[in-house]
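Visitor: After the sequence you'll find the predicted model.
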Amino acid sequence: MDYETVSPADFGRALRGLGLNLLVRDVARSAAFLEAAFGMQAHRLSRDFAIVEYGGARFQLHGDHTYGANVLLGMLPEAGPRGGGIELRLYDSDPDAAAARAAAAGGQVLAPPRDKPHGLREAVILDPDGYAWLPSCPLSPEETPQ
């Protein structure tokens, strides 16, 4: 599917399985952060919407203003972080490289890269809207802390 030319209706009809849509204050800012910090690729980027691709998966960004009649609009905070309680995990991202790029891209490293007992090296990075992104890579059995 060519994400740059597919019609909204054809794109919608092609969606299957689990979908992810992040409501953001500024689509261009969010797409630029995801590209700079994690190497994601944004398609169909507009003030209203973007299709974002990472590791063979795709998800969507929608600007708050596009949700005028949506029941979720009233639940969005006017200020402060969003997405409390959700972790957006990026299993094929170098957490050290992402953490190094995140601040320059407008994010905040909430937890620096660390080796974890569940076999991953990971960091916690908040994007400009406050969503928590966790870039991680697998550890060898020898590297995994007990």
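Guide: Arrived safely.

Visitor: C-alpha only now, for contacts and for neighbours.
Guide: Will do.

Visitor: tally of neighbours for the residue lying closest to Pro138 once chain neighbours are set aside?
Guide: In space, Pro138 comes closest to Leu120 once its chain neighbours are excluded; the distance is 4.5 Å by Cα to Cα, 6 or more residues apart in numbering. Neighbour count for Leu120, taken as other Cα atoms under 10 Å: 21.

Visitor: pretty sure Leu120 contacts Pro113?
Guide: No. Using Cα atoms under 8 Å, Leu120 is not in contact with Pro113; the gap is 9.9 Å.

Visitor: Tell me where the chain has helices.
Guide: Ranges of helices in the chain, per DSSP state H, are 8-14, 27-38, 95-102.

Visitor: for comparison:
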Amino acid sequence: MQTIDFSPFYRSTVGFDRLFSRLDNLQEAKSYPPYNIERVGEDAYRVSIAVAGFAQSDIAIESKENGLTIKGAKAPETAEKAREFLHRGIAERAFELRFQLAEYVEVTGANLENGLLHIELKRVLPESKKPRQIAINTGTKSLEDQAAVN
């Protein structure tokens, strides 16, 4: 795997350190557990994670600032519950997935169904960030004159 050294950019830029840190983090390949990211609407998204063998109590989801963290860990087996595998193809090892969320993207819910954990996300823009129409005045009155009348 090819790695890129961003250290020369750290020395010659100001204020972009967060950008280069994100690029450094992108190089880490996340392969377990497998997951999908899909767009399910104009401003709605879903992250689906294959968590076969994990119960709802084994999984923790945390949304903090612009990040989403999903952790899964099974309780260690006791001697009385120990199983003997002839073939073990379903991994039950602990995992931690981290996703960087865009501004105004919020987690709206999570659902564990048929071995898949679905996390619903939605972009919710505040009213101040939504586009708005600006009326065009056609009279000869200035804005100050209109304010004085009102």
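Guide: Here it is on my side, so go on. Keep in mind that this is a model prediction, so the values were computed, not measured.

Visitor: care to give me the TM-score?
Guide: Here the TM-score for the pair of chains, by TM-score structural alignment, normalised by the length of structure 1, is 0.23; 59 aligned residues with a Cα RMSD of 5.0 Å.

Visitor: which neighbours do Leu120 and Pro113 of structure 1 share?
Guide: Common contacts of Leu120 of structure 1 and Pro113, defined by Cα atoms under 8 Å, 6 or more residues apart in numbering, are absent altogether.

Visitor: State the distance from Glu38 of structure 2 to Ser12 of structure 2.
Guide: The gap separating Glu38 of structure 2 from Ser12 of structure 2 is 37 Å, by Cα to Cα, to the nearest Å.

Visitor: Show me which of the two is the more surrounded one.
Guide: Using other Cα under 10 Å, the more surrounded residue of Glu38 of structure 2 and Ser12 is Glu38, with 12 against 8.

Visitor: contacts for the helix or strand that contains the more buried one?
Guide: For Glu38 of structure 2, the host element (DSSP states H and E) is strand 35-39. Identification of contacts with strand 35-39 of structure 2 by Cα under 8 Å, 6+ apart yields 45-50.

Visitor: taking the residues you listed one by one, which sit in strands?
Guide: 45-50 (DSSP state E).

Visitor: Can I have the buried ones of these as a ChimeraX selection?
Guide: Applying 16 or more other Cα atoms under 10 Å to these, the buried members can be selected in ChimeraX as follows:
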select :45,46,47,48,49,50
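
Visitor: And the ones in strands among the contacts of strand 35-39 of structure 2, which is closest to Glu120 of structure 2?
Guide: Comparing those against Glu120 of structure 2 with Cα to Cα picks out Arg46 as the nearest, at 4.7 Å.
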